[in-house]
Every structure is written in structure tokens, then in C-alpha cells.
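Colleague: dropping a prediction and its sequence here:
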Amino acid sequence: MTVHFYEEDIPEGLFAPGASIAVDTETMGLVTLRDRLCVVQLSDGSGDEHLVRFGPRSTYDAPNLRDVLADPERLKLYHFARFDLAAIRFYLGVMPAPCYCTKIASRLVRTYTDRHGLKDLVRDLLGQEISKQQQSSDWGGPDLSDAQRDYAASDVRHLHAMKAELDRRLEREGRMELAQACFDFLPARAELDLAGWPEVDIFAHA
């Protein structure tokens, strides 16, 4: 298991064609239009993680990364995809779909709990522990500490294994088609967030 680090883009041909990719982002905060994208994390589930850092004056001209994220034949796995899709769409200019969201899948099948954070899922589904101590650290600094790099890598390290277990439970409960419909809507949900409807339920009667 190795964590690879790049500045501004990934190498060409880093991932096999069509391989599903786990994706996460680190930003300066939770307001996409204000808080810039700092790091994109990627993993194909083979045991290595790849981190791409963008500087404060980045133009986000990352053609290799954008090609991977925009590939319509490549499934992208996220935890809370809604946020990551919006950040990538706004800063990199591509919609990183099709997508799978482990948080949505968890909410559909783990109805016995209200704990759907990544740390809880990794513990419940895989029996492993991850640290979230660096979650609120400064991702825009001139250097990323070893703790930050390990934290960022851990956010994509387990998504493939989690998807396999969540799929098994979705099939068991007869909710796979419903989950897929939710995943298919996520790009539109992210576009609504960016367009000014982050907290408004446009499907509500009033």
C-alpha cells in the first residue's frame, strides 16, 4: 500500500481503462463557491492511493485528471458524492459521473442507525478503524503533513470494499434499483447546489 502525491495533475494512463475509481476531495471549507478545491484523492482499489494537490493560484488545468473523472465508462465511487461532484464540477469543469455514493447506500440499508459517516461505515462494514483527526485541518497550506496525506488517502482506501458489502445488502433488501435511481440523480442535485438551491426541496408542495 503506497500513497502517491502529485501537483496539479496525475500522470497520463495512471488507471486501466474502465476501472472503477474511488474519489474524494479536500477543500478549504464547506461552501463550494467560496472554499477552493485543494486536493483530489483517487484509488482503483488495488491498494495504492493517489493524491493531487492544487495550489492557491491554480488554473485547475489538469487534463489527465479531468479525462478520468469525466469518463462515462468509468464508475466513480464517493462517500457523500453530492459535495464532491459539486466541487469537481465547479473547479475542474467536468461532471464526474456515473457515480456511486456509499452514504446514500448506507441510508437505504442501514436503517437501524443514524450513523452514516465514513468512520462508522468502515467500522461496521469492514471491522476497521480510521482516524478523522485531520478532517478540519488547513488543506491549503504550502505543505501537507504525513498525517494529512494518510487521512486523505484513507478517505478512498476502503470505498471499493464498502461498495461490495453495501451492494450485497441493497440486493438483499430489494433496494438496488432505488439506490441506482438516487445515484443517477446526483449530478443534477450537485448542479442545483451550484445554481443556488442547496437547501430548497424543489419537489415539496410548499
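Modeller: The structure has been received and is ready for your questions. Residues are numbered from 1 along each chain as shown.

Colleague: okay, CA-based contacts and neighbour counts for the rest of this
Modeller: Noted.

Colleague: end to end, how far does stretch 69-87 reach?
Modeller: Chord length of stretch 69-87, first to last residue, is 12 Å (CA to CA, to the nearest Å).

Colleague: how far does it sit from its chain's centre?
Modeller: Offset of stretch 69-87 from its chain centre (CA atoms, centre = their mean, to the nearest Å): 6 Å.

Colleague: got a list of contacts for it?
Modeller: Here stretch 69-87 makes contact (CA atoms under 8 Å, 6 or more residues apart in numbering) with 17-25, 32, 37, 68, 94-104, 118, 156, 159-160, 186-187, 189-191, 193-194.

Colleague: host element of Tyr151?
Modeller: Secondary structure here is read from DSSP states H and E; on that basis Tyr151 sits in helix 146-157.

Colleague: name the helices or strands packed onto that helix?
Modeller: On a contact count with 3 or more CA pairs under 8 Å, 6 or more residues apart in numbering; DSSP states H and E, helix 146-157 meets strand 3-7, strand 21-27, strand 37-43, strand 49-53.

Colleague: can you give me the helices in this protein?
Modeller: Remark: helices assigned in the chain by DSSP state H are 63-70, 81-92, 102-109, 118-126, 146-157, 159-172, 176-195.

Colleague: among the ones you listed, which comes closest to Met1?
Modeller: When the helices of the chain are compared by CA to CA, helix 146-157 sits nearest Met1, at 9.5 Å.

Colleague: pull out the buried residues from the closest one.
Modeller: Buried residues in helix 146-157, counting neighbours by 16 or more other CA atoms under 10 Å, are found at 148-157.

Colleague: okay, angle between that helix and strand 49-53 too, please.
Modeller: Angle, helix 146-157 to strand 49-53, by axes from the mean of the first three to the mean of the last three CA atoms, to 10 degrees: 120 degrees.

Colleague: any chance of the helices and strands packed on helix 146-157 in TSV, plus distance to Arg74 and mean neighbour count?
Modeller: Output for these, formatted as TSV (distance: least, CA to CA, whole Å; neighbours: other CA atoms under 10 Å):
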stretch	distance to Arg74	mean neighbour count
strand 3-7	21	15
strand 21-27	7	24
strand 37-43	13	26
strand 49-53	17	23
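
Colleague: now the helices of the chain as JSON lines including distance to Asp48?
Modeller: Shown next, in JSON lines, are the helices of the chain (distance: least, CA to CA, whole Å):
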{"stretch": "helix 63-70", "distance to Asp48": "16"}
{"stretch": "helix 81-92", "distance to Asp48": "20"}
{"stretch": "helix 102-109", "distance to Asp48": "20"}
{"stretch": "helix 118-126", "distance to Asp48": "17"}
{"stretch": "helix 146-157", "distance to Asp48": "8"}
{"stretch": "helix 159-172", "distance to Asp48": "12"}
{"stretch": "helix 176-195", "distance to Asp48": "26"}
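
Colleague: neighbours of the closest residue to Leu194 other than its chain neighbours, just the number please.
Modeller: Nearest residue to Leu194 in three dimensions, chain neighbours excluded: Ala86, at 6.7 Å (CA to CA, 6 or more residues apart in numbering). By the criterion of other CA atoms under 10 Å, Ala86 has 26 neighbours.

Colleague: same question for Ser131.
Modeller: 12.

Colleague: second structure for comparison follows:
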Amino acid sequence: MNYQIITESNQLDLVCQQARETDVVMLDTEFVRTRTYYPQLGLIQLFDGEHLSLIDPTVIDDMSAFVGLLQDTSVLKVLHACGEDLEVFHNSFGCLPYPMVDTQVMAAFLGHGLSTGFAALVDHYLGVELDKSESRTDWLARPLTAKQLDYAAADVHYLLPLYEKLLNEVTEAGWWQAAQQESDLLASKRVKTVNAEMAYLDVKGAWQLKPRELAVLKPLATWRYKEAVRRDLALNFVFKEADLLTVARLGLQNRQRMEQEGIDPRAIQRHATRIISIVKAAREIPAEEYPDKIERLMDMTGYKQKFKVLKDEVKHAAQASGLATEFIASKKQLNQVISWVWKKDRDPAKLPDAMQGWRLELVGEKLNKLL
């Protein structure tokens, strides 16, 4: 397995130009995300079938040649379990690889589990046992060891023959177009514009709060999100979610009460003054301006019966198609459909997953009728 380490812009220009002369390239990234809000890119692996390059983005000033490759619509990019890789590309370069297909998705159309790992598929299809001992390494540390580099290179070296085998089987089974649609759907979900003012809706347990308490949680969650982005710090490293709920529920307005309720002492030391001012301001909001109580689908009349009817329909589709029930429509995706009908009045601009692409004909239209 021969590879070259790319540390300069002129080297990058050359390997990206070579890659753009092919129809398909293999891509992977190595990144670190322990305390940060955004993933920190440490290495990019690129294989065009002939040249295997390990690109070091931490030392290259001009990555525009690589961005050009990501955006070159004549070159298909192949990744495995690409969700976080897409987030890395979007955060680092402001774009996603397109067109793109995910081999984990391709494998799911062939009856493999939805989250089958790369090593398991390489073992199954190629009879090669990969060493995954470096998966938790610090990819921002330098220099990288030979073992780390070999590990990173293997991820794209074996991705090519794996992709070719999967492509043959998926095409033969009639699912190739569906695999591309599903990969596009995955990509679209990774580019989310967060509305800071609505961040409170993503706080687990927010549904338990009364409107008066939500009026406190809402500005607190907005502050926490903005602080996380500003400092590039994971949300819970700014202020723990459970602590956020405690402050909102009890309307805590002094340090002593925060300490008594078990709020993280470091968070109190750093943020108490700001939080107290937010809580005080929120307590002044008139009742008519409180957010509505969060109504969960599962608490709505008739939900359990409807969910069971939809789930049974998906089971029929699974038996007929040979695809896994969870892959056709997970619990979350079935809830999307119910929410789309009950709360969004079947808004065509907000189609749930089941009402588009390959799922529409397989099961979506039937689910819609059943509702």
C-alpha cells in the first residue's frame, strides 16, 4: 500500500488535478471532536485508484484545489458512514462533496445492518481483517506515526474494491439509484441552519416544562448556543443541559441557590452573573408572550394506534422488498410522517423522508393514505 503525504499547496494541486481526471474517487477524513462545537480536521485521505494521498490540512495554506475536487460534478465521491465527514467538509470548506455515495448505505440495500462498520464489510467482501486500533488517536498531534498513517491509508485503499463489489450487487438488485438518493438525503440533513432563538426546542426534557418555565429556558438555550459557537466549545462544556433545565424550572436567581441545586461549580463561577440577568429578564415577560407548552406526538389522541398501523405497513414493505424495517422507516421517520400530517397540514415544502425519493413509491403513498 503506497501513499504520499501532501503538505504543500503545489503537491495538493497535482493530486487533485489527477483525481479530477477520473470518474470516481475514494474519500475519508480523520478528525478530533472531544470538547469543541465544530469537528477539528486532522487528515484527509484521497484515492483515485492509482494515487493514494494523505493530505495534511493543518499545514497547507491554500486548500482551494481540494475544494474544486469536492465540487467537481463529473467525479463521484465515495465515502463510508459519511455523516460526520460531511459535517467536517462543510465546516472546513463551506461545501459538501457532490455527487457522493455512501458505501454503508449501499450495504444497507443489500441487507446489511444500517450501521455496519467499514472493517466488518471489508472482512465480509474482501476477506481482509483491518487493524482498527488507531481509530481513537489524536489526529491533530504531529508527527503522525507510521502506524497511524497506514491505518488512515487503509480506509481508502480498501474502500475502492469494496465499492466496486457493492456497486455490482446494488445495481443487479435494482437499488443503485435509490442508494444515490439516500446518500443525497444524508447530505442534506448534515447542512442545518440552526435558529438560535429556537435552540430551546432541542433541549431534552424541555417538554416537561410549563410555559412560564419555557420563557426562562428559551433565552438561556439561545445564550448557550451562541456561546458554544463563539468559543467553539461543545454545548455541554458551556453549560450542562440538565443544569439548564434546573435553572429554568426553578427560576434560579442567585449563586447560593445554584450551588444548593448541584449546578456545576465551574459553570457557576464562569456564568452565574450572565445567567442571573437572563433569568431576571425572562421573569419580566408577560404571560401572553410565553412560548407554547411543547406538545409531544406521543401524547396526542390516537397516536399509539396510528403509529402501530404505520409500523405494520412498513413491515409489509420490508417483507416484500427484502430491506430492513428500520431502514425503510425508523421510528423517527414514522413520527415525521405523523407530524407532517397532524401538525404541518401536509406542507409540500416540508416533506418527511418517507414522502420522497425511493421511499415514496415503496411505502410513502400508503402511509399518507393511512393517515
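Modeller: Ah, there it is. Just so we're clear, the structure is a prediction, and the values are computed from it rather than from any experiment.

Colleague: looking at the helices of structure 1, which is closest to Asp44 of structure 1?
Modeller: That would be, of those and by CA to CA, helix 159-172, which comes in at 8.0 Å.

Colleague: compared with structure 2, how much does that closest one deviate?
Modeller: Following superposition, helix 159-172 of structure 1 is found to deviate from structure 2 by 1.7 Å on average (mean CA distance after the TM-score superposition for structure 1).

Colleague: buried set for that helix?
Modeller: 159-160, 162-163, 166-167, 169-170.

Colleague: tell me what it is packed against?
Modeller: The contact analysis (3+ CA pairs under 8 Å, 6+ apart) places helix 159-172 of structure 1 against strand 76-78, helix 102-109, helix 118-126, helix 176-195.

Colleague: now the first one on structure 2. Mean distance?
Modeller: So the one you mean is strand 76-78 of structure 1. Looks like 0.3 Å for strand 76-78 of structure 1 (mean CA distance after the TM-score superposition for structure 1).

Colleague: just the angle between the helix holding Tyr151 of structure 1 and strand 37-43, please?
Modeller: Going by the same axes, to 10 degrees, helix 146-157 of structure 1 makes 50 degrees with strand 37-43.

Colleague: and helix 146-157 of structure 1, how far out from the chain's middle?
Modeller: 13 Å.

Colleague: cool, stretch 68-76 of structure 2 as well?
Modeller: 22 Å.

Colleague: same check, this time on stretch 85-94 of structure 1
Modeller: 12 Å.

Colleague: and what of stretch 122-135 of structure 1?
Modeller: 16 Å.

Colleague: and the residue lying closest to Ser183 of structure 2 once chain neighbours are set aside, how far from Leu186 of structure 2?
Modeller: Setting aside the residues directly before and after it, Ser183 of structure 2 is nearest to Val101 in space (CA to CA, 6+ apart), at 5.3 Å. In this view, Val101 of structure 2 and Leu186 of structure 2 are 10 Å apart by CA to CA.

Colleague: check Met63 of structure 2 too.
Modeller: From Met63 of structure 2 to Leu186 of structure 2 the distance is 25 Å (CA to CA).

Colleague: same check, this time on Thr222 of structure 2
Modeller: Taking CA to CA, one finds Thr222 of structure 2 at 26 Å from Leu186 of structure 2.

Colleague: ok, Glu21 of structure 2 next?
Modeller: Counting by CA to CA, the gap from Glu21 of structure 2 to Leu186 of structure 2 is 26 Å.

Colleague: pretty sure Ser154 of structure 1 contacts Glu129?
Modeller: No - counting by CA atoms under 8 Å, Ser154 of structure 1 stays clear of Glu129, with 10.1 Å between them.

Colleague: between the helices and strands packed on helix 146-157 of structure 1, which gets nearest to Phe203 of structure 1?
Modeller: Closest to Phe203 of structure 1 of these is strand 21-27 (CA to CA; 28.3 Å).

Colleague: give the aligned range of that closest one in structure 2.
Modeller: Aligned by TM-score structural alignment, strand 21-27 of structure 1 falls on residues 25-31 of structure 2.

Colleague: distance from the matching stretch to structure 1 after superposition?
Modeller: Mean deviation for stretch 25-31 of structure 2: 0.5 Å (mean CA distance after the TM-score superposition for structure 1).

Colleague: nearest residue to the aligned partner of Ile44 of structure 2 in structure 1 in space, please, no chain neighbours.
Modeller: Using TM-score structural alignment as the criterion, Ile44 of structure 2 maps onto Val40 of structure 1. In space, and not counting its chain neighbours, Val40 of structure 1 is closest to Thr25: 4.5 Å by CA to CA, 6+ apart.

Colleague: contact partners for the one you found?
Modeller: 37-41, 84, 87.

Colleague: quick revisit: now the helices and strands packed on helix 146-157 of structure 1 in JSON lines, with distance to Arg110 of structure 1?
Modeller: Formatted as JSON lines, these follow (distance: least, CA to CA, whole Å):
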{"stretch": "strand 3-7", "distance to Arg110 of structure 1": "31"}
{"stretch": "strand 21-27", "distance to Arg110 of structure 1": "21"}
{"stretch": "strand 37-43", "distance to Arg110 of structure 1": "25"}
{"stretch": "strand 49-53", "distance to Arg110 of structure 1": "27"}
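
Colleague: for Met176 of structure 1, which of the ones you listed is the nearest?
Modeller: Closest among these, using CA to CA: strand 21-27, at 19.5 Å.

Colleague: how far does the closest one sit from its chain's centre?
Modeller: Distance, centroid of strand 21-27 of structure 1 to centroid of chain: 4 Å (CA atoms, centre = their mean).

Colleague: sorry, back to before: out of Val101 and Leu186 of structure 2, which sits in the busier spot?
Modeller: Neighbour comparison, Val101 of structure 2 and Leu186: the larger count goes to Val101, with 27 against 18 (by other CA under 10 Å).

Colleague: contacting residues around the more buried one?
Modeller: Val101 of structure 2 sits in contact with 76-79, 179-180, 183-184, where contact means CA under 8 Å, 6+ apart.

Colleague: repeat for Leu126 of structure 1
Modeller: Contacts of Leu126 of structure 1 (CA under 8 Å, 6+ apart): 161-162.

Colleague: alignment lookup: it to structure 2.
Modeller: Using TM-score structural alignment, the partner of Leu126 of structure 1 in structure 2 is Leu126.

Colleague: how many other residues sit next to the residue lying closest to Ala19 of structure 1 once chain neighbours are set aside?
Modeller: Spatial nearest neighbour of Ala19 of structure 1, chain neighbours left out: Arg74 (6.0 Å); criterion: CA to CA, 6+ apart. Using other CA under 10 Å, Arg74 of structure 1 has 19 neighbouring residues.

Colleague: who's in contact with the aligned residue in structure 2 for His50 of structure 1?
Modeller: Structural correspondence for His50 of structure 1 with respect to structure 2 (TM-score structural alignment): Ser53. Taking CA under 8 Å, 6+ apart, we find Ser53 of structure 2 in contact with 3-6, 15, 45-47, 153.

Colleague: right, I'll leave it there.
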